[in-house]
Every structure is written in structure tokens, then in C-alpha cells.
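Chemist: only the shape, not the letters, is given here:
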């Protein structure tokens, strides 16, 4: 089974110049804790709800702080044609709960999360990956 069969395809993205307040609002509207940051059609980072808490709230920055100041630069990814088991193993190795998914042309095509995998695999594959992720935490 391929990643494309499980991934979330309707991905909302942010720009590096968007404020964290804007991004937090986006997260609330789409019920997601992670949004890729794109500049000139290239994924340059990811901003998560955890980034906002650790790098904005804890440091007493304001909501007008640009996303580029608090995002996690670079992304871990896979291809939509990758095997879902391999993607789950990669998440476990990297101790990550989600990967950005690119198509064959290198363009963002979705995001795959442990939740996406758990829904389809009755949790077995996701549970194994989550156990490995949690052991490193």
C-alpha cells in the first residue's frame, strides 16, 4: 500500500511572513497542529502548535511574530509512491508523528500522520511507530 492512499491531501500552508497569530487561527480552523511553511513553491519548514508554545508563548513573544522566526526549518518527508510501512518505520526512526509528502515532481502533495495510518491499519502499524517515537522522548 502506498502513502498516497492514506495521506491528507488538502494541505493548508503558511508563508514565512505570516504571523503566528494567523497560523494559530489556521490550525484552529482546520483542526491541525502542524502546517507546512512554503516560500516560492518550496517547503522551507513546518510550524507546529508545539513551536508556538515553546518559541512564542514561553519566550513571551507576541502574536505578530513572523512564522519564519519560530518554525522548524527543513522538513522530513517521503514520496506519495513510498510504501506505507516504510513511511511508518521512517517516522519511528526519526521520532516524528508526521511527514510531508511530495509527488514525483518534488511538489507538496500532502501530509501523512500516525493518525492517518492508525485509521486504516486498525492501529497496529501506528502503535508500533508511536512506541518507538515515545521511547526516545
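Modeler: Yep, that arrived. Computed from a predicted model, the values in this text were never measured in an experiment.
Chemist: C-alpha only now, for contacts and for neighbours.
Modeler: Fine.
Chemist: burial measure for residue 84, as a count.
Modeler: 22 (other CA atoms under 10 Å).
Chemist: check contacts around it.
Modeler: 1, 2, 3, 6, 117 (CA atoms under 8 Å, 6 or more residues apart in numbering).
Chemist: can you check residue 42 too?
Modeler: Residue 42 touches residue 107, counting by CA under 8 Å, 6+ apart.
Chemist: what about the helices in the chain?
Modeler: 20-30, 49-52, 67-70, 84-94, 114-120, 124-136 (DSSP state H).
Chemist: just the buried positions in the first one, please.
Modeler: Of the residues in helix 20-30, 20, 21, 22, 23, 24, 26, 27 count as buried by neighbour count, 16 or more other CA atoms under 10 Å.
Chemist: and these, which is closest to residue 71?
Modeler: Using CA to CA, residue 20 comes nearest to residue 71 of the buried residues of helix 20-30, at 9.3 Å.
Chemist: the helices of the chain into a markdown table, with extra columns for distance to residue 77?
Modeler: Compiled in a markdown table, the helices of the chain are given as follows (distance: least, CA to CA, whole Å):
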| stretch | distance to residue 77 |
| --- | --- |
| helix 20-30 | 20 |
| helix 49-52 | 19 |
| helix 67-70 | 19 |
| helix 84-94 | 9 |
| helix 114-120 | 14 |
| helix 124-136 | 16 |
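Chemist: between those helices, which one is closest to residue 59.
Modeler: Of all those, the one in closest proximity to residue 59, counting by CA to CA, is helix 49-52 (9.7 Å).
Chemist: next one for the comparison:
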């Protein structure tokens, strides 16, 4: 049984909720990823995605000095690194998310898994396809 830790990326960057959204956007551009966990006092407090920036800041005409906390998504979803890959695909499909933070049993952030990671690292194709289908459905 393939574990999440076998397919996740360990190179994950965290951003402060007090950082400006321009910093988050630069990090995403430079790192070629579309979501960052938001951390405060050694705890994940949310996440910010390229979509959050576009929908909640740019489309609303807010300035570049807007803080991450003002546009981030609360209620972050995550999975444990030692869980089966199917657990990650189930969470991603159920909550229509493409990127999922991964924690160890001490609840420390250790990585992130993206839908593309599941496809590229040969997770079960049926599970990956199911997650993609659920993610792609309109809410």
C-alpha cells in the first residue's frame, strides 16, 4: 500500500498571515506552485492560493498592500504522511482541492501533495481520476 509520504513534495514553503499578498504571489511564481500554507506561532492557520489572490483581492479592486490573512482560506484540510494515498485523494475529492498539506503524527507540516504529484508518481490511476472528477465538479 502506497503511503502519502511516498508521493508528496517535501519542499513546502509557509507564509505569515501578516505578509502582503505580493510576497505570496512572488513565492508562488518563483516556486511554480499555486498554494501555500499560512503559518502563525508554529501552527497552520489557513492557506492562500493563486485563486484566493485573484478572487478576493484583485477582482475586488483591493491594493497590493492587502495582507495574506485578509484573503486566505480558513479551515485548512490536511492528512498524515503515513496514511494511504487513497486518503489524500478522498480528502481532495470531497473538498474539491488540488493541493493538500501533509503533517506528521506530531502535527508538524512535512510536505504537500498536489493532484499532479499523484498522477506523476503513479498513485492508483482510478483514485487519482476519481479525485480529479470530484474536484472538477461545480459546487
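Modeler: Sure, I can see it. The structure presented is a predicted model; accordingly, all values stated were derived computationally and were not measured.
Chemist: please state their TM-score.
Modeler: Put the two chains on top of each other and the TM-score (TM-score structural alignment, normalised by the length of structure 1) is 0.94; 137 aligned residues with a CA RMSD of 1.3 Å.
Chemist: picking that back up, can I get the buried residues of helix 20-30 of structure 1 in CSV including distance to residue 52 of structure 1?
Modeler: Compiled in CSV, those are given as follows (distance: CA to CA, whole Å):
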residue, distance to residue 52 of structure 1
20, 7
21, 9
22, 11
23, 9
24, 8
26, 13
27, 11
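Chemist: quick check on the contacts of residue 84 of structure 1: which are buried?
Modeler: By 16+ other CA under 10 Å, the contacts of residue 84 of structure 1 give 3, 6, 117 as buried.
Chemist: out of these, which is nearest to residue 52 of structure 1?
Modeler: Nearest to residue 52 of structure 1 among these, with distances taken as CA to CA, is residue 117, at 25.6 Å.
Chemist: so what's that closest one up against?
Modeler: Counted by CA under 8 Å, 6+ apart, residue 117 of structure 1 has contacts 6, 84, 88, 123, 125, 126.
Chemist: could you rerun that using 6 Å?
Modeler: With contact set as CA atoms under 6 Å, 6 or more residues apart in numbering, residue 117 of structure 1 has these partners: residue 126.
Chemist: same thing with residue 72 of structure 1?
Modeler: Counted by CA under 6 Å, 6+ apart, residue 72 of structure 1 has contacts 45, 46.
Chemist: and it, how close does it get to residue 85 of structure 1?
Modeler: Taking CA to CA, to the nearest Å as the measure, residue 72 of structure 1 falls 25 Å from residue 85 of structure 1.
Chemist: now the most centrally placed residue in structure 2: closest residue in space that isn't a chain neighbour?
Modeler: Residue closest to the average C-alpha location in structure 2 (CA atoms, centre = their mean): residue 99, at 3.6 Å. In space, and not counting its chain neighbours, residue 99 of structure 2 is closest to residue 114: 4.3 Å by CA to CA, 6 or more residues apart in numbering.
Chemist: is it true that that neighbour touches residue 97?
Modeler: No. Here residue 114 of structure 2 lies out of contact with residue 97, judged by CA atoms under 6 Å, at a distance of 8.9 Å.
Chemist: more neighbours: which of the two?
Modeler: Each of residue 114 of structure 2 and residue 97 has its neighbours counted (other CA under 10 Å); residue 114 has more, 22 against 18.
Chemist: the more buried one and residue 60 of structure 2, how far apart?
Modeler: From residue 114 of structure 2 to residue 60 of structure 2 the distance is 28 Å (CA to CA).
Chemist: what do you get for residue 30 of structure 2?
Modeler: 25 Å.
Chemist: how about the residue of structure 1 most remote from its centre, what does it touch?
Modeler: No residue in structure 1 has its C-alpha farther from the mean C-alpha position than residue 60, which lies at 24.3 Å (CA atoms, centre = their mean). Listed by CA under 6 Å, 6+ apart, the contact set of residue 60 of structure 1 is empty.
Chemist: please consider this matter closed, and thank you.
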